[in-house]
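A.B. asks: how does the following fold in three dimensions:
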Amino acid sequence: MTDNGANQQDLGAEYDSVNQMEDEVRAGKNIIILKRQEWKDFKEEERAKEAERRRRQERKDDDDARDQKMQDFMQRILATQASTTSTSATTSTTSTTTPAQTTRLPQRQIKPFKGDILEWTPFWESFNAAIHSSSIAAVQKFDYLKQYLQGEAFLCVENLELNDTNYQKAIDELKQMYGKPEVLIEAHLHKLNTLQPVKDMSDISALRSLQLRLQSHINALQTLGVDKSTYAGLLGSNLIHLLPFKLQAKWTESASNKVTDIDGLIAFIIQQVEAAERLNRLREQVAKPSHPTQSKQPQATPATASQLSVGARPDPAPQNGKSFKQKTTA
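C.D. replies: Predicted structure coming up:
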């Protein structure tokens, strides 16, 4: 009996030891599973961070490339402008050495300059041809200049005393503020980027205005030495979206529908506008207003002198159908 009790105690102790070992194994398995999950989460977080880092680097590279392209574009424009300005300065020096033949100013209208940078070039060309290049005294030129300046532009010369020395100072200050080539180029490019779209095909005046404004800014940029090829692609893609949907569809169906072909695109717009204008003129000629003829109402027969002397009334005008009294009694 004593041996049996001892065996049972040993078996119980061994059973408890096995259960404890199993609990430890299960706890170890749970720790392993937990560590594996933590490792997976860590790797996923690392991959997400790496992907985000690559995206940021790609965006930064794109921004840097775009900035570099813009800098290269402006450098080419300024280099071209510097060459054009040097040639113009040589021509101007040669022309100024030739004495003027007359002191009589031509009779012409010069539009006052109020400070709009896009109006400086036409103003200066008119003022230079009419007054600045003449042989009158500088003080007289300065007097004319003050008369043609208004608004912000007049403030540049308002406090300068009217004398020969200050005239050249005023010209230099105005050219410094409004005549810088890079500022003019930027202003015209901004105007091209902010042209208003035409939504309705029937709005012919808006289409014609868009075409004229487009050509005006392109011509000004060419005068400043900026070739159309430097901005043709960007301008063409923007210009397409300024047209009504029907014109966009016609352009895509045309044989030469390249967005980089600015001349072809402008020619297409001109062709469509002229066709619409001709159609409107034909419609106006066909649809003339018609005036309906009005039927003449019969007039009453005037009474004779003898009838008037006895108190007779003139005969009433003949009426068609029954009289009002007859109609009411019927």
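A.B. asks: okay, CA-based contacts and neighbour counts for the rest of this
C.D. replies: Noted.
A.B. asks: secondary structure element holding Ser202?
C.D. replies: For Ser202, there is no enclosing helix or strand under DSSP states H and E.
A.B. asks: now do the contacts for it.
C.D. replies: By C-alpha atoms under 8 Å, 6 or more residues apart in numbering, no residues touch Ser202.
A.B. asks: another for comparison:
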Amino acid sequence: MENLLKKRKAARGWVPRLGKELVSLLGRPVLSAVELKAVIENFDIRLSKLDEVQSEIEVELESDLLDDDLDKAFEFRTTSLIPRIKAAEKLLELDKKGDDDSSTTNGSSGAQVKLPKLELPKFKGEVTEWQSFWDQFSCHVDNSDIPVISKFSYLASLLEGEAKSVISGLSHTSVNYKIACDLLKERFGRPERMILAHVQALLNGKVPVKAGGPKYVYLLWNLQDELLTHIRSLEALGVSGKQCEVFLAPIILSRLPSEIRMEWARKGAGHESDLEWLLKFLQEEIETIERSETFKDVTSRKPENPSVSEEKRNWHSKGSREKVTSASALHTSSEVEYPICGFCAKKHKTENCYETLKLKGHSVLRK
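C.D. replies: Below is the predicted model:
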């Protein structure tokens, strides 16, 4: 134990020295990216050695002293990383500037392609997403030449939710990196569990509700993409062949809207367990519905009659209709706008006309 403590003391002496060297480099007005990168790599090597010694001490240390030692080790490491983080940011800035200068210098010699910054996906614990996540992480981080402790840092930063809780009890050391990878593979990467997860996803998906318009077509295309993702993932896991198609085809049919299943029943005689035929049929049906909805949208727009439109505009611009003297026009006006008297042409009903009432009164007196 005493020997381990001496090793840790020596390692702790190196890390802050290299941190001071990084601070000194960052203070220079002119800084070489190559020189900065060399010091960063040396810093990472020394920090990795410190982490290895710390792990060995944690195993040997008595439980009543472990918590205090862990707190001190964490504080030391966090403080030591500050110049390392600033140096990494500066190095990215220098690399970007170098790329821009190279593009400007070589612009006349040929087309320059500037690749976008690569961002690895987060993993929250969805078993169906594990293989895609691990393949990308393995290619860009796990198989790279960066220090093991940096790989662990990348891995921890990409985990969320249930996946993060799997490795939350491990100390952030180089020795524990492989343990963390093995724990994640055991929890999410077992082939039988991934197969079951993809089959469950196929069974539990929602069936698009029939509706008109672009939204329905959009939902159908999303459904096809989802189905293909799970099917191709199952094939990659070894679930393929005629025997597998016998149970996959009915599962996929259960996810289709009733009108598409009906069309499959009409056309699919002899192809009941043919998965590839079913997928091709689904794509053709969605394309047919999409063309139909597009045509429906175009034909639903009625052409406007210029003469009628002009007549309507003239009607509204006058504000009120002109007086009409014919009895039929007056009758129409009484139904549509105002009651116009057929006797005196004033705005009241004919039977209520004062002049008419007077005439009726005279006739009564004569009798």
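A.B. asks: would you tell me which helix is longest in structure 1?
C.D. replies: Secondary structure of structure 1 per DSSP state H: the longest helix is helix 2-96.
A.B. asks: what sits against the most centrally placed residue in structure 2?
C.D. replies: For structure 2, the residue lying nearest the average C-alpha position, counting by C-alpha atoms, centre = their mean, turns out to be Pro121 (11.0 Å). Listed by C-alpha under 8 Å, 6+ apart, the contact set of Pro121 of structure 2 reads Phe133, Leu158.
A.B. asks: look up how far Lys191 of structure 1 lies from the aligned residue in structure 1 for it.
C.D. replies: Matched to structure 1 by TM-score structural alignment, Pro121 of structure 2 sits across from Lys111. Using C-alpha to C-alpha, to the nearest Å, Lys111 of structure 1 is found at 21 Å from Lys191 of structure 1.
A.B. asks: same question for Ile32 of structure 1.
C.D. replies: Counting by C-alpha to C-alpha, the gap between Ile32 of structure 1 and Lys191 of structure 1 amounts to 68 Å.
A.B. asks: for stretch 144-160 of structure 2, buried residues please.
C.D. replies: Using 16 or more other C-alpha atoms under 10 Å as the burial criterion, the residues of stretch 144-160 of structure 2 that qualify are Pro147, Val148, Ile149, Ser150, Lys151, Phe152, Leu155, Ala156, Leu158, Leu159.
A.B. asks: could you do stretch 69-87 of structure 1 as well?
C.D. replies: So for stretch 69-87 of structure 1, counting by 16+ other C-alpha under 10 Å, buried means Met74, Ile77, Leu78, Gln81.
A.B. asks: what helix or strand does the spatially closest residue to the third one that is not a sequence neighbour sit in?
C.D. replies: If the residues on either side of it in the chain are set aside, Leu78 of structure 1 comes closest to Glu182, at 6.9 Å by C-alpha to C-alpha, 6 or more residues apart in numbering. In the assignment (DSSP H and E), Glu182 of structure 1 maps to helix 181-193.
A.B. asks: angle of that helix against helix 2-96?
C.D. replies: 120 degrees (axes from the mean of the first three to the mean of the last three C-alpha atoms, to 10 degrees).
A.B. asks: how far does helix 181-193 of structure 1 sit from its chain's centre?
C.D. replies: 12 Å (C-alpha atoms, centre = their mean, to the nearest Å).
A.B. asks: and if you look at stretch 252-263 of structure 1?
C.D. replies: From the chain centre to the centre of stretch 252-263 of structure 1 is a distance of 20 Å (C-alpha atoms, centre = their mean).
A.B. asks: endpoint to endpoint, that stretch covers what distance?
C.D. replies: One end of stretch 252-263 of structure 1 to the other measures 16 Å (C-alpha to C-alpha).
A.B. asks: pull out the buried positions in that stretch.
C.D. replies: For stretch 252-263 of structure 1, burial by neighbour count (16+ other C-alpha under 10 Å) applies to Val259, Thr260, Asp261, Ile262.
A.B. asks: correct me if wrong: the third one contacts Ala232.
C.D. replies: Yes - proximity of Asp261 of structure 1 to Ala232 meets the contact threshold set by C-alpha atoms under 8 Å, at 7.0 Å.
A.B. asks: tell me where the stretch 201-330 of structure 1 has helices.
C.D. replies: For the stretch 201-330 of structure 1, helices defined by DSSP state H, counting those that start in this stretch occupy the ranges 204-223, 232-240, 245-253, 262-286, 305-309, 324-329.
A.B. asks: Throw those helices into JSON lines and include distance to Asp164 of structure 1, thanks.
C.D. replies: Compiled in JSON lines, those are given as follows (distance: least, C-alpha to C-alpha, whole Å):
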{"stretch": "helix 204-223", "distance to Asp164 of structure 1": "31"}
{"stretch": "helix 232-240", "distance to Asp164 of structure 1": "46"}
{"stretch": "helix 245-253", "distance to Asp164 of structure 1": "57"}
{"stretch": "helix 262-286", "distance to Asp164 of structure 1": "47"}
{"stretch": "helix 305-309", "distance to Asp164 of structure 1": "95"}
{"stretch": "helix 324-329", "distance to Asp164 of structure 1": "94"}
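A.B. asks: those helices: which one's closest to Asp3 of structure 1?
C.D. replies: Evaluated with C-alpha to C-alpha, these place helix 232-240 nearest to Asp3 of structure 1, the distance being 102.6 Å.
A.B. asks: what packs against the closest one?
C.D. replies: When contacts are defined as 3 or more C-alpha pairs under 8 Å, 6 or more residues apart in numbering; DSSP states H and E, helix 232-240 of structure 1 sits against helix 181-193, helix 262-286.
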